[in-house]
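In: pasting the structure only:
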């Protein structure tokens, strides 16, 4: 499906990566994010390293994110995140989030972050999760996450963290 036809197709709600999804046409403009989806997402699914969720027009992937369980050493967490928490702090890692170039500027990134947050909140009902952690790949990505309530790690300005409470507020959940 070419990009013009894909834009005419209705977007489906984000869903778990499946064999029917068309990955090859995906191009967000960041080669490492494009390659990860096309070359690593399935392997990570099979090995249990992460779970990938996709936003599709028809079967063509136009956006995706992945989640993995993780932890954060207290010294690397902003004060609000580490307060009254064990060391290390249980977090959910938002490993990737990307939107196809043809679909940028429509609020889909924020929509995927909202979906990811809802899934993290559901997981937090089963196992302890204090926050969501992301490693921003660019200053633009960093600004996006900061606009959604994420704060810098005191040890790495491109590592951003947000408590579940704060991201719920920022995304009006």
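Out: Looks like it came in fine. Keep in mind that this is a model prediction, so the values were computed, not measured.

In: Please count neighbours and contacts with C-alpha atoms only from this point.
Out: OK.

In: who's in contact with the longest strand along the chain?
Out: Looking across the chain with DSSP state E, the single longest strand is strand 60-72. Contact with strand 60-72 is made by 1, 6, 21-23, 25-26, 49-56, 87-100, 103, 108-109, 112, 116, as judged by C-alpha atoms under 8 Å, 6 or more residues apart in numbering.

In: and here's the other structure:
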């Protein structure tokens, strides 16, 4: 089953129900708007093609860029992340994660989180981010994230964090592919590429 960036035409948002009204409402009403405004990006787990249009969404997650000021992060955590005295500490916020009620207990949440963490590592290698953070909606969600290596962020609970360095240790293929790619990326420049 592929994980794809949310598409307003291809993916059925209106029928999605996960059992949490806030998570449902975000996906149904706000996810596309946030993506259109470059404020957040939502990814969906959907059936493999061929499939109807719009297709059922088994689950989704959303990424948002996030940054801490030095003063906001616990000094012990900042030292552990090797970011003490940087001024600004870049992170990636896993803002939402929901699994359709019809597909809960079938590994969809795990598949989504694995995809999210691998995608986050790729983003971190491209633009820099020392950790992925998330705010679990309840104790069960917190336990789920902890199973994958997230730990509490001191003085900001229930927020959880997983260091990017930890993701890199378990995803050598992404790190190697990133380091071995050509450093020269051809980008066509000119006024036509940036006009409104």
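Out: Noted; the coordinates are in hand. Please read these numbers as outputs of a predicted model, since none were measured by experiment.

In: Just give the TM-score of the two.
Out: Here the TM-score for the pair of chains, by TM-score structural alignment, normalised by the length of structure 1, is 0.85; 162 aligned residues with a C-alpha RMSD of 2.1 Å.

In: compared with structure 2, how much does the longest strand of structure 1 deviate?
Out: Here the mean offset of strand 60-72 of structure 1 against structure 2 after fitting is 0.9 Å, by mean C-alpha distance after the TM-score superposition for structure 1.

In: List the residues that contact the residue nearest to residue 14 of structure 2 when sequence neighbours are not counted.
Out: Setting aside the residues directly before and after it, residue 14 of structure 2 is nearest to residue 28 in space (C-alpha to C-alpha, 6 or more residues apart in numbering), at 5.5 Å. Taking C-alpha under 8 Å, 6+ apart, we find residue 28 of structure 2 in contact with 13-14, 16.

In: Show me what residue 28 of structure 2 lines up with in structure 1.
Out: By TM-score structural alignment, residue 28 of structure 2 lines up with residue 38 in structure 1.

In: likewise residue 162 of structure 2?
Out: Under the alignment (TM-score structural alignment), residue 162 of structure 2 maps onto residue 162 of structure 1.

In: Can I take it that that match is in a helix?
Out: No - using DSSP: H, G, I helix; E, B strand; the rest coil, the secondary structure at residue 162 of structure 1 is strand, not a helix.

In: show me the contacts for it.
Out: Residue 162 of structure 1 is in contact with 81, 131-133, 149-151, counting by C-alpha under 8 Å, 6+ apart.

In: Show me the longest helix that occurs in structure 1.
Out: The residue-count maximum for a helix in structure 1 (DSSP state H) belongs to helix 108-124.

In: distance from it to structure 2 after superposition?
Out: Overlaying structure 2 shows helix 108-124 of structure 1 at a mean distance of 1.1 Å from the equivalent residues (mean C-alpha distance after the TM-score superposition for structure 1).

In: Tell me the mean distance between the next helix or strand after that helix and structure 2 once they are aligned.
Out: Using DSSP states H and E, the next helix or strand after helix 108-124 of structure 1 towards the C-terminus is strand 131-135. Compared with structure 2 after fitting, strand 131-135 of structure 1 deviates on average by 0.4 Å (mean C-alpha distance after the TM-score superposition for structure 1).

In: what's strand 131-135 of structure 1 in contact with?
Out: Contact with strand 131-135 of structure 1 is made by 81, 90-95, 120, 158-164, as judged by C-alpha under 8 Å, 6+ apart.
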